[in-house]
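# just a sequence and a predicted model for now, questions to come.
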Amino acid sequence: MSSKNSETPLKDRIDWVTVIVPFLAILALCVCFILMPDASKSVLDTIRFILGDTFGLFYLAVGLFVFLLSLYLAFSRFGTIRLGKPDEKPKYPLFVWASMMFTSGLAADILFYSFCEWILYANDPHIAELGSMQTWSSTYPLFHWGPIPWAFYLVLAVSFGFMLHVRGCHKQKYSEACRALLGNKVDGISGKLIDLLALFALLAGTTTTFALATPLMSQVLTTLFHLPSSKWITIAILGVTCVFYTYALLHGMKGISLLAKSCMYLFFALLAYVLFLGGETRYILETGFAAVGNLAQNFLGLATFTDPQRTTSFPQTWTIFYWAYWMVWCVASPFFIGSISRGRTVRQTILGGYACCVSATCLSFIILGNYSLGLQVSGKLDVMAIYAAGNDLYTTIISIIQTLPLAPLVLVLLIVAMVAFYATSFDSIALVASSYTYRQITGDEEPHNAVKAFWAIMLILLPMALVFSDSSMANLQSVSIIAAFPVAFVILLIIASFLKDASDYLKS
């Protein structure tokens, strides 16, 4: 930390506009959701439909472009750029780096959807058009959580890593990553709008992810201890998660890296238990192997399928939703990945990210998803009937887990792993948000503990408040999709700025 920064009072170093405005916007939305839930939902659904149906091609095109660009960056001259000094060694060992990278984003959602995503596709008319449920309901989860979503993270991670570790930028903001293209305009209203949009998307995306998997943890507890279902159980889970990630956050990167490694051990323990003791080992491995091959063979077709006649609206319902969801999370996770990738080249960051993160994601879907699919096709458990009977995905997942030997032990392992995943995700978000709210901060400087504690608490308060309004959770999912539309343009700006700046760097 520079002596100038050391002497400046903390309150004068904070960019208060980027702290206050996004929270006022989110709180205003919450008030609308709670006081006028039906009207708010109607407006958001209309906007979401317009963006997804009319401009859906834009989301798909951006996704494919970013993926192809990631390969170009990795194998071109850009891949030789080291995120740091030319002779600098990686800051973190491979396993620690990979663990923090995987757990910094949607790891808890990956674990949740791994059990049940195929169920959402199984009866879709588009699956029937393509072929069998066996083939395609095991393939689409690998596509929706595979290379294209991770490409968003990895391309932006090297852009931010270049900004932080090569150019030595003292502002860790979205707008600053556009400086090579926009010049001094990033210091004015244009830059401020980009930063406000980014923080708004971060807050909306953070709350959205809790809407997906937190109820599963609550249901696990009610099943284990035979408790009546209560929103206070969800509140308690959020509170415990907050304690874990705040403790790790206040202990800096050492605490975050330790928690991330612990997460991965829990994660692999769960996968190994289901794979080897669930009784479906052969089916899991063979179905997974076939799904990977099917994805490789049909990747471009899946990435460009738009259903122009709207015979099923499958891409509008699913693919566009996932691309938008990952784009909203591009505010936090890539910044964090870029910051921990110091000492690695662009090629190592991108290819290492694919090798570690995509493989871990696909492994989760192959093992957990194909276990439950195997129960369905073998007749051991009619999973689809349980879901079709009006039960939610959480009840269905509990039913799936109860077919495993020592099911209560698996439920305990699941909830501990999910709490740990949430804690590590929120560590990275809170750290990025803390750095984001400084007027200036170097790449090596950690935000003040008071700032980190503020964000650690504030990021958990909004999901806690929204637990008491179920419709608000669904509405904020739409907010995330809507927020992704302008964020996509900012992502393209950042990429163009990085290419220009990195080209100049290579010429120098």
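Sure, I can see it.

# going forward, measure contacts and count neighbours with C-alpha atoms only.
OK.

# near residue 265, how many other residues are there?
12 (other Cα atoms under 10 Å).

# typo on my end, residue 343
Residues lying near residue 343 (other Cα under 10 Å) number 23.

# can you check residue 29 too?
18.

# tell me the SS of it?
Recorded secondary structure, residue 29: helix (DSSP: H, G, I helix; E, B strand; the rest coil).

# wait, what's in contact with it?
Neighbour list for residue 29: empty [criterion: Cα atoms under 8 Å, 6 or more residues apart in numbering].

# same check on residue 59?
320, 323, 324, 485, 488.

# just give me how far the helix or strand the last one falls within sits from the chain centre.
In other words, residue 488. Secondary structure from DSSP states H and E places residue 488 in helix 470-507. Computed by Cα atoms, centre = their mean, to the nearest Å, the chain-centroid distance of helix 470-507 equals 13 Å.

# that one packs against which elements?
The criterion is 3 or more Cα pairs under 8 Å, 6 or more residues apart in numbering; DSSP states H and E, and the helices and strands that helix 470-507 contacts are helix 16-35, helix 37-49, helix 56-75, helix 147-161, helix 179-182, helix 189-225, helix 320-328.

# hold the first one in mind and look at this next one:
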Amino acid sequence: MSNDSLLAASSRDHRTSGIYYALLVPAMLIVLVACIPLALYPEDGKRIVDSVLAWITQRFGWLFLWTGLGSLPLMAWFAFGPLGRIKFGSADEAPEFGNLSWFAMLFCGGIGISIVNWAFVEPLYIYMSPPLGMDAKTPTAMEWAAMYPMQHWGLVPWALYLLPSLPIGYLLYVRRGKSMRFGEICTGVLPARHRGWLGRVIDIVVILSIVGGVGTSLGLSVPLVSSLIAHQLGAGDGIVLQGTVLTIWLCLIGYSVYSGLNKGIRYLSNINAVLAIAMLLLVLLVGPFTFLMNLASNSMGLLADNFFRINLWTDPLGDGSFPRNWTIFYWAWWIAYCPMMGLFVARISRGRTIRQVVVHGTAWGSLGCIVFFAIWGGYALYLEANGIAPVTATLDKEGISATVILVLSTLPMPKLVLLLFTVLCFVFLATTVDSASYTLASLATREIDGYQQPSRGHRVLWVALLGVVGVGLLSVGGLKAAQISTVIVAVPMIPVLICLALALVRWAREDFGSRISATSLSLPTSVREASQGKFPKPQEET
């Protein structure tokens, strides 16, 4: 059956894949109970989130760092070990999406608006408050400021992102499972008498993790876009304009999610990729090309020399805030986001092998982020180093939004550049949130396989709920409020990731046995046939 036929059949099966209310209702209640008080009592909310964030990052910072670093050798083993040859689908099944669309959806769903928000300003923050006790606003601090974001958005985040996609893809396309729930995947490694309630708890944690991660993106990004619009219209910025921006955003996202995976989400991702590349080329070609290339080359060397040091640095004696505010928070953010990415990447990776998903996803995802910071971040540092624009002073006094506007205003045709950048922000967040809504709806659907899509109404319901989360975070305001929604849910996700990895290894051994050394592996239509020894002939990997 062709991919189009399968998708057509899946659309007829929505009636049989009902909402799993036993999972949906408690997850929604927890989200609402957490967000509504933030909106009603913002001052008390600020104090609470500050104290909770400090406690978690101080107590569990080392755990986040080791989890991030440990994901690299684990994913390398999955890719280049015997499991790397396992294919998500039948032996002759072609990839559902072409390479360009696949990467566009992967990158836009995983990074989205976040990199647009931070690419210009993160190097400036680090330049003003550098790590390892070095003096601020020095040439050395600038070199480290250019390098550090490449670490924060590079190999470790993408290794964490792609880890859950492997067991989920295996369940959907190798075992032909009828569920995308993490609790279902972890069943094989949980104690038999506790599997029911533990699986339910795992699924609720996963939903909260996705909502927290995406809520962080909403809480950080809506103020940026509202400031861009206010600047272009000459109007005042505030909670009313931010609410309007959020409403328009949710309508766009709702339409995209309603249109489905092959239309709305894929089309938005492709548009997004074109806009992003155009903006990157603009800065690269009209900006200081030689300076940007030299700084990027220097950053890559600095990163290679200090990779293990900065991946495990906690500053235990100096008790500085840099590791907690940056690396530890980022690792928690990626861990919170990885269930969404695992589900989404698995769903769009039918027809690819584990090796292809890991190698191409990690390589191209990391390279894409590095390019953003090398060009946009490098350009912001160039403006500061040469006294062209007071970017650090603006960042210190007026915040992220004003700084981004200042940097973009130094480019030719600033009004057109600001307009294109605003459109890019709109589409970038839409691709992130519609991916999240799609995966949340898949999680909370009673039965769904890799060829089906959750019902349209269910997908739109999650868009509305994510909007409530965004309102709650906007009411509290500030980076701390957004951070806490991520860090809290990241801690219980770490043991879930371990269970997922163990489940994948166990399944592969059960299903393939000695055939695990074949050139390329895929199971027949059902695991029942596989258990009877009816394996297809090994196929060469393409």
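Received, thanks. As the structure is a prediction and not an experimental result, all values here were calculated from the model.

# who wins for neighbours among the contacts of residue 59 of structure 1?
residue 324 (26 neighbours).

# what's the counterpart of that residue in structure 2?
Using TM-score structural alignment, the partner of residue 324 of structure 1 in structure 2 is residue 332.

# who's in contact with that match?
When contacts are counted by Cα under 8 Å, 6+ apart, residue 332 of structure 2 is found next to 64, 486, 487, 490, 491.

# which of the residues you listed sit farthest apart?
64 and 486 (12.5 Å; Cα to Cα).

# was I right about residue 79 of structure 1 contacting residue 73?
Yes. Under the criterion of Cα atoms under 8 Å, residue 79 of structure 1 makes contact with residue 73 at 5.5 Å.

# please report the distance of residue 44 of structure 1 from residue 30 of structure 1.
Note on residue 44 of structure 1: its distance to residue 30 of structure 1, by Cα to Cα, to the nearest Å, is 13 Å.

# revised request: answer the last question for residue 179 of structure 1.
Counting by Cα to Cα, the gap from residue 179 of structure 1 to residue 30 of structure 1 is 34 Å.

# do residue 231 of structure 1 as well
With Cα to Cα as the criterion, residue 231 of structure 1 and residue 30 of structure 1 are 18 Å apart.

# residue 415 of structure 1 now?
If you measure residue 415 of structure 1 against residue 30 of structure 1 using Cα to Cα, the figure is 28 Å.

# which one's more surrounded, those two?
For residue 415 of structure 1 versus residue 30, neighbours defined as other Cα under 10 Å are more numerous around residue 30 (22 against 19).

# what does the more buried one correspond to in structure 2?
By TM-score structural alignment, residue 30 of structure 1 lines up with residue 35.

# could you do residue 63 of structure 1 as well?
With TM-score structural alignment as the criterion, residue 63 of structure 1 lines up with residue 68 in structure 2.

# show me what contacts the nearest residue to its match once chain neighbours are set aside?
Residue nearest to residue 68 of structure 2 in three dimensions, not counting chain neighbours: residue 156, with 5.7 Å by Cα to Cα, 6 or more residues apart in numbering. Contact analysis of residue 156 of structure 2 by Cα under 8 Å, 6+ apart lists 68, 69, 71, 72.

# of the residues you listed, which ones are shared with structure 1?
Retained in structure 1 (both residues aligned by TM-score structural alignment, their matches' Cα atoms under 8 Å) from the contacts of residue 156 of structure 2: 68, 69, 71, 72.

# and residue 297 of structure 1, how many neighbours?
11.

# how close does it sit to residue 143 of structure 1?
12 Å.

# ditto for residue 476 of structure 1
25 Å.

# of these two, who's got more company?
More crowded of residue 476 of structure 1 and residue 143, by other Cα under 10 Å: residue 476, with 26 against 21.

# tell me who's in contact with the closest residue to the more buried one other than its chain neighbours.
Residue nearest to residue 476 of structure 1 in three dimensions, not counting chain neighbours: residue 208, with 5.9 Å by Cα to Cα, 6+ apart. Residue 208 of structure 1 makes contacts with 473, 474, 476, 477, 480, as judged by Cα under 8 Å, 6+ apart.
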